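Chemist: Structure of the sequence below:
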Amino acid sequence: MAFGPVQLIVLGFDHPRFHGEIIAELERLRASDTVRVIDALAVHKDEDGALDVGHLSNLGQEEAIELGSKIGALIGLGIGGEEGMEAGSIAGAEAAAEGVHVLLESDDAWHVLGDIPNGTAAALLLIEHHWAVPLRDAVLRAGGYRIGDGFVSPLDLVAIGLHTAEEAQRLHAMETARGGTGG
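Modeler: Here you go, the predicted structure:
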């Protein structure tokens, strides 16, 4: 399995109106081999700060085991060299087969959960950009490497003519407004 770049996206919801639309879109992207959800958490934090966490992934068991094996091998390599890589690969595959969730094992995920205001919800999506595999490989074959990445705000696209100021303001407000305006 060729593995693409991985990104963690954290989305906030003041008054969530979940009707399956987000999951359906992630499934559509998976079916077209555009992205894969490695792991996802849907989190609701009540007014007292208590968390209710649900999981989502659109990896099949075989893909999850292979991914777990690769992640475990990388961790093991960093800790114990080649011997650690082999042990990590086995442990990662076993953990994935048992349904261990990457985000719940991540200190970064728990740090983000602490930032969610009481009485709101959030979605943490750990996605693989499978569409980017051929592009990444072409860049590597050309001797290139990634220096940085990030989302560009619609406001930054006005200066180069990709958005009008009004459209950029509308999109920026939609993307960043707490409580969402829905679309």
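Chemist: only C-alpha atoms for contact and neighbour calcs from this point on.
Modeler: Will do.
Chemist: Check what contacts stretch 149-162 and list those residues.
Modeler: If you take CA atoms under 8 Å, 6 or more residues apart in numbering as the criterion, stretch 149-162 is touched by His163, Thr164, Ala165, Ala168, Gln169, Leu171, His172.
Chemist: out of the residues you listed, which is most surrounded?
Modeler: Neighbour counts for these peak at Ala168, which has 18 neighbours (criterion: other CA atoms under 10 Å).
Chemist: tell me the SS of that one?
Modeler: At Ala168 the chain is in helix, as set by DSSP: H, G, I helix; E, B strand; the rest coil.
Chemist: who touches it in this structure?
Modeler: Pro154, Leu155, Leu157, Val158.
Chemist: To compare against the first, here's the next sequence to fold:
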Amino acid sequence: MRPTGPVELVLIEFPRSDFKGEIVAELGRLVDAGTIDVLDALLIRKADDGSVEWLEATEGGDAELARIVGEPAGLLATEDVDDISAELAPGAAVGMIVFEHVWARGLTGAVRGAGGQVLDWTQVPPAALEALAAEIEEEN
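Modeler: Sure thing, here's the model as predicted:
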């Protein structure tokens, strides 16, 4: 199925390559609730010696992550790994997740049905939201 809702790429850095099950559990909850559809996922690790290892979700041995992603869409490629790993500190890891906002399918369909089109769907960076919240708090 071709995505009809907005699609996002999320990068999650783990400075010490420490992974816990909470992230996969939450992704599973969001997928099962019909909120998102995970289209692709990769894990990139840079060893202390600078060597890079990367795995697709279905290769990591995590059955729940493999279930959530299913057959990877092929949206993430070797050049993505190269770009991310070049900036990654030794001993760190990055999880790359591409997902569709399933909840927005109805909204985007309604926009198209009304003769419109979504021109852009931009995520506001968390740092910008935190700065705005701090500014508002200072004013009050």
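Chemist: Let me see the TM-score of these two.
Modeler: Here the TM-score for the pair of chains, by TM-score structural alignment, normalised by the length of structure 2, is 0.73; 125 aligned residues with a CA RMSD of 2.5 Å.
Chemist: any chance of the contacts of Ala168 of structure 1 in TSV, plus neighbour count?
Modeler: Output for these, formatted as TSV (neighbours: other CA atoms under 10 Å):
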residue	neighbour count
Pro154	19
Leu155	19
Leu157	14
Val158	16
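Chemist: Nearest to Arg17 of structure 1 among those?
Modeler: Taking CA to CA as the measure, Arg17 of structure 1 lies nearest Pro154 of those, at 24.4 Å.
Chemist: For that closest one, give its distance to His172 of structure 1.
Modeler: 6 Å (CA to CA, to the nearest Å).
Chemist: do Glu82 of structure 1 as well
Modeler: Relative to His172 of structure 1, and taking CA to CA, Glu82 of structure 1 is found at 47 Å.
Chemist: now swap in Ala42 of structure 1 and tell me
Modeler: According to CA to CA, Ala42 of structure 1 stands 24 Å off from His172 of structure 1.
Chemist: which residues of structure 1 fall in helices?
Modeler: Under the criterion DSSP state H, structure 1 contains helices at 21-31, 61-97, 107-115, 133-141, 165-176.
Chemist: for structure 2, which strand is longest?
Modeler: If you go by DSSP state E, structure 2 has its longest strand at strand 36-46.
Chemist: Which part of structure 1 matches that one?
Modeler: Mapped onto structure 1 using TM-score structural alignment, strand 36-46 of structure 2 covers residues 35-45.
Chemist: Near Ile68 of structure 2, how many other residues are there?
Modeler: 23.
Chemist: Quick check: it vs Met1 of structure 2, distance?
Modeler: Here the criterion is CA to CA. By it, Ile68 of structure 2 lies 15 Å from Met1 of structure 2.
Chemist: Could you find the closest non-adjacent residue to Trp110 of structure 1?
Modeler: Nearest residue to Trp110 of structure 1, sequence neighbours excluded (CA to CA, 6 or more residues apart in numbering): Leu104, at 7.3 Å.
Chemist: residue in structure 2 matching the one you found?
Modeler: Aligned by TM-score structural alignment, Leu104 of structure 1 pairs with Ala77 of structure 2.
Chemist: Could you give the number of residues near its match?
Modeler: Under the neighbour criterion other CA under 10 Å, Ala77 of structure 2 is assigned a count of 10.
Chemist: what's the answer for Ala73 of structure 2, then?
Modeler: Residues near Ala73 of structure 2, counting by other CA under 10 Å, number 12.
Chemist: Glu8 of structure 2 versus that one, what's the distance?
Modeler: Ala73 of structure 2 sits 13 Å away from Glu8 of structure 2, going by CA to CA.
Chemist: what's near enough to touch the aligned partner of Phe99 of structure 2 in structure 1?
Modeler: With TM-score structural alignment as the criterion, Phe99 of structure 2 lines up with Ile127 in structure 1. For Ile127 of structure 1, the contact set (CA under 8 Å, 6+ apart) comprises Val6, Gln7, Leu8, Ile9, Val35, Arg36, Val37, Ile38, Asp39.
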